[in-house]
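K.L.:
Prediction below, plus the sequence it came from.
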Amino acid sequence: MSVLRDIFRTAASNPVEARFNVITKYHTVVYFVVFISKIPAMWHILNLMILNPPMTYSCGSAVRLSNTEMCPCDNPSWDRSVFSETVQTKFGLICDKKKEISLSETCAFGGMLVGALLFGILSDRFGRLMMYSISFFLTGIFGVAVSQSPNMKAFFTLRFFEGVGAGGTIVTSFVLLMEYTGTKYRETITALYHIPINLSHLILAGVSYGLRNAFHFQLAISVPMFLFGLSVFFLNESPLWLLTRKYKERTVKAIQSIAKL
């Protein structure tokens, strides 16, 4: 405890960060959890290319290619040799309705914008780790709901809230990492932070190859989000945030927990 008291007496401008200019075993655990969590989180940003890949169909005796506009067609017969079900086949998005696919992506990215702003504000008020976990739960819940969408209106709405959660995961995970990292290592950790993002792009192709039904794929990428939502139960809140909010006793407990490991 005497050492901990010295922390608050010295390095007055930022006593916690002054002690975080090293990489401890606990830091390694935090980095690993956050880095791995970025893989399923990024899947929800890129998932539309799998939910709605190019599809071909026939209408009577005329074979329609995906880049051909021969409309109308009331009862298209889809070529399901590659993908058994997509957004386009489930909701019949052909001819004039194809623009709804782009609109759904606009809803998702609009949600990401809202999520980044909202969770940035909420993490300042309620804590980095708490909002990090909630953003993953939110993405998982609405990701599962997207896989059960009964119509396009529901799909638009659920994609928006899925985007809100995904935007929150990006902001909260980065801030949590930076507050756990001293200035000496921040450039290195920032660079490493982007590696799992690139890995997620590679792994996404493998997941989609194994799951040719777009809605089964959506369900599969949503379930892992709940696992990372549980981070609030086994990681410590950012000591720097605790200190800036004047939760000194909680700051001491967090640093003691880190020191034990």
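P.N.:
That came in fine, so what should we check first?
K.L.:
Could you use CA atoms for every contact and neighbour count after this?
P.N.:
OK.
K.L.:
which parts of stretch 199-214 are buried?
P.N.:
Under the neighbour-count criterion of 16 or more other C-alpha atoms under 10 Å, stretch 199-214 has 200, 204, 208, 211-214 buried.
K.L.:
Now for these: which two are most distant?
P.N.:
S200 and N213 (19.5 Å; C-alpha to C-alpha).
K.L.:
Show me the strands in the stretch 51-200 of the chain, by range?
P.N.:
Secondary structure of the stretch 51-200 of the chain (DSSP state E, counting those that start in this stretch): strands at 57-59, 62-64, 77-78.
K.L.:
let's bring in a second one:
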Amino acid sequence: MDLEEAFQTVGEFGRHQKRMVTVLIFLQVYMAFQSMLIVLVGAVPEYYKQPVTEAGDTTKGVTFTVDVSSIVTEWSLVKEDAYKVSLAGSLFFAGVLIGNVLFGPLSDKIGRKPVFLTGLFFEVLFGYGTALAPSYEIFALSRLLVGLMNGGMALVCFVLTQEYVGKSYWAMTGTLTNMTFAVGICLFAALGYCVRPWRSLATAANCPGLLLFLLCVTLPESPRWLYSQGHTKQAEDILQYFAVRNGKGRIPIKLRRTVSTCTPDGSSPGVFQLVTHPVLRRRTLVLMYVWYVCSLVYYGLTLNASEDEGNRYLSVAMYGLVELPAYPLCMYFINKQWAGRRKSLAVFLAFAGVSCMLTMFVPVSGTVLNATSLALVGKLMVSAAFNIVYVYTSELYPTVIRNAGLGVCSMSCRVGGILAPFVPSMRSLHASLPFMVFCLSGLSASCLGLLLPETLNKPSAETLDELSSPIYQRILEPQVHLLEEKHLSDNNEADSD
């Protein structure tokens, strides 16, 4: 039988799969803690300079006006050392970028589970290194290593939430994963409010990772990855285990043998196939630009929406809360036949771009319709687009190269995040130029996204050979058998006459 038929037999989203996916989804809370850690541990309280006399020399020392525990107050990261706070945050995201590129192809070659567990283990280990860092240099290095593990592990975690269930549930599990990350941002704000010392906060934020690692050790390998690599017997055993744990008994599963997943030169599919394969090359170029624009517009609007000063814990919470309505909104649209993945992605990106454009024509504050409210609406739209592009990308790539494709796309996403803070500097040329950049980027990505094929209610490809026409191979093949049977029955009737 086909792999999707096997999932329908054992249960596309049975109780056992719900338990596994729940553990992976809760892992998003831990990832959010690590991603937002620098926002609170790098808090810069108000300070003033005063003369300090040492050994006959008078210099200006720094005195903080409030008692705040952060890396800034512990290592005096002010004045000429103030850049080190931003540098630590940049090192984390640089590590995420590298992890996206390295872990994706690696998990496609040696398996999801070993790469996932290794990344999670070392992220927890380096996370405790952050809390115990004796100097800024060790702290910065630990953030780079945590980002490296976080980027790769998060990618494989997302793919596992898709590959443990039937394809009809991919949109739901992907949406719940991204929604939980936003909830994690809110929970981190509450944790930071309760735990003020930065070392205690770093330790408390890292503890959920240790618990979740112990729960993840028992997770099985992805049956989709096993099937795509030709390990049909192991995939059948895992699917039978799913059936037993779902309460359906030991159902006999006999999967159709897969064709070879090797390229003509005998090697396994890898990142190079994203360039050489004509279908993959076209999809990858479009997706990389869409991911880049999602990140550029998202962080650009975030910078505009966070200009108001206020309680930093409330600001962090709002950073996550504003994203929550986007996920049920996009889940509704992407599962409708008249909208689907492709049109929904294009519309949300277009609305995000239009929101940026309208921001240039309304007052900054003082009215209900102001720049801040439009920026938040734009962030809502681009958050929905971000969620769709995660689900959409995983459906556009075959199983044998899915993680590699996601890794390359996520890498372009990080490039957009790195460049976003520099766009506001264009105000020196013209006040509206930054928002015009975000507007044109959103609209252009919306148009390019329409070049991608629709994947709603379409079978997913497992190997590169199925990529060219998976629908023809999986849907028309039974029709050929029906035509053959009809032809035989007609011949029998003719002979009897």
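P.N.:
Yep, it's here. Keep in mind the model is a prediction, meaning the values are calculated, not measured.
K.L.:
before we move on, the earlier item: could the strands of the stretch 51-200 of the first structure go into TSV alongside distance to E237 of the first structure and mean neighbour count?
P.N.:
Below are the strands of the stretch 51-200 of the first structure laid out as TSV (distance: least, C-alpha to C-alpha, whole Å; neighbours: other C-alpha atoms under 10 Å):
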stretch	distance to E237 of the first structure	mean neighbour count
strand 57-59	53	17
strand 62-64	56	14
strand 77-78	51	16
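K.L.:
Present the ones you listed as JSON lines; the columns should include distance to A145 of the first structure.
P.N.:
Listed next are the strands of the stretch 51-200 of the first structure as JSON lines, based on distance: least, C-alpha to C-alpha, whole Å:
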{"stretch": "strand 57-59", "distance to A145 of the first structure": "28"}
{"stretch": "strand 62-64", "distance to A145 of the first structure": "32"}
{"stretch": "strand 77-78", "distance to A145 of the first structure": "25"}
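K.L.:
Let me know which of those strands is the nearest to T24 of the first structure.
P.N.:
Closest approach to T24 of the first structure among the strands of the stretch 51-200 of the first structure (C-alpha to C-alpha): strand 77-78, 55.5 Å.
K.L.:
What ranges does the stretch 1-150 of the first structure have for its helices?
P.N.:
Per DSSP state H, counting those that start in this stretch, the stretch 1-150 of the first structure carries helices over the ranges 2-9, 15-19, 25-46, 48-51, 87-91, 99-126, 128-147.
K.L.:
most tightly surrounded among the ones you listed?
P.N.:
The highest mean neighbour count among the helices of the stretch 1-150 of the first structure, using mean count of other C-alpha atoms under 10 Å, belongs to helix 128-147: a mean of 24.
K.L.:
Show me what S394 of the second structure lines up with in the first structure.
P.N.:
Here S394 of the second structure stays unmatched in the first structure, going by TM-score structural alignment.
K.L.:
ok, back up a step: nearest to Y180 of the first structure, of the strands of the stretch 51-200 of the first structure?
P.N.:
strand 77-78 (51.3 Å).
K.L.:
to the chain's geometric centre, what's the distance from that closest one?
P.N.:
33 Å (C-alpha atoms, centre = their mean, to the nearest Å).
K.L.:
And it against the second structure, how far off on average?
P.N.:
Strand 77-78 of the first structure differs from its equivalent in the second structure by a mean of 2.5 Å after superposition (mean C-alpha distance after the TM-score superposition for the first structure).
K.L.:
Other residues contacting that strand?
P.N.:
Applying C-alpha atoms under 8 Å, 6 or more residues apart in numbering, the external contacts of strand 77-78 of the first structure come out as 55-59, 89.
K.L.:
Switch these over to TSV; also include distance to R159 of the first structure.
P.N.:
Compiled in TSV, the contacts of strand 77-78 of the first structure are given as follows (distance: C-alpha to C-alpha, whole Å):
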residue	distance to R159 of the first structure
M55	21
T56	25
Y57	26
S58	29
C59	30
T89	18
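K.L.:
circling back to that earlier point, would CSV of the helices of the stretch 1-150 of the first structure with distance to K246 of the first structure be doable?
P.N.:
Below are those laid out as CSV (distance: least, C-alpha to C-alpha, whole Å):
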stretch, distance to K246 of the first structure
helix 2-9, 11
helix 15-19, 12
helix 25-46, 23
helix 48-51, 43
helix 87-91, 49
helix 99-126, 12
helix 128-147, 15
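K.L.:
Go through those helices and name the closest to G167 of the first structure.
P.N.:
Closest approach to G167 of the first structure among the helices of the stretch 1-150 of the first structure (C-alpha to C-alpha): helix 99-126, 4.1 Å.
K.L.:
In the second structure, what stretch matches that closest one?
P.N.:
Here helix 99-126 of the first structure aligns to the second structure at residues 83-110, judged by TM-score structural alignment.
K.L.:
ok, now stretch 142-153 of the first structure?
P.N.:
Stretch 142-153 of the first structure corresponds to residues 126-137 of the second structure when matched by TM-score structural alignment.
K.L.:
Sticking with T58 of the second structure, tell me its helix or strand.
P.N.:
Secondary structure assignment for T58 of the second structure, by DSSP states H and E: strand 57-64.
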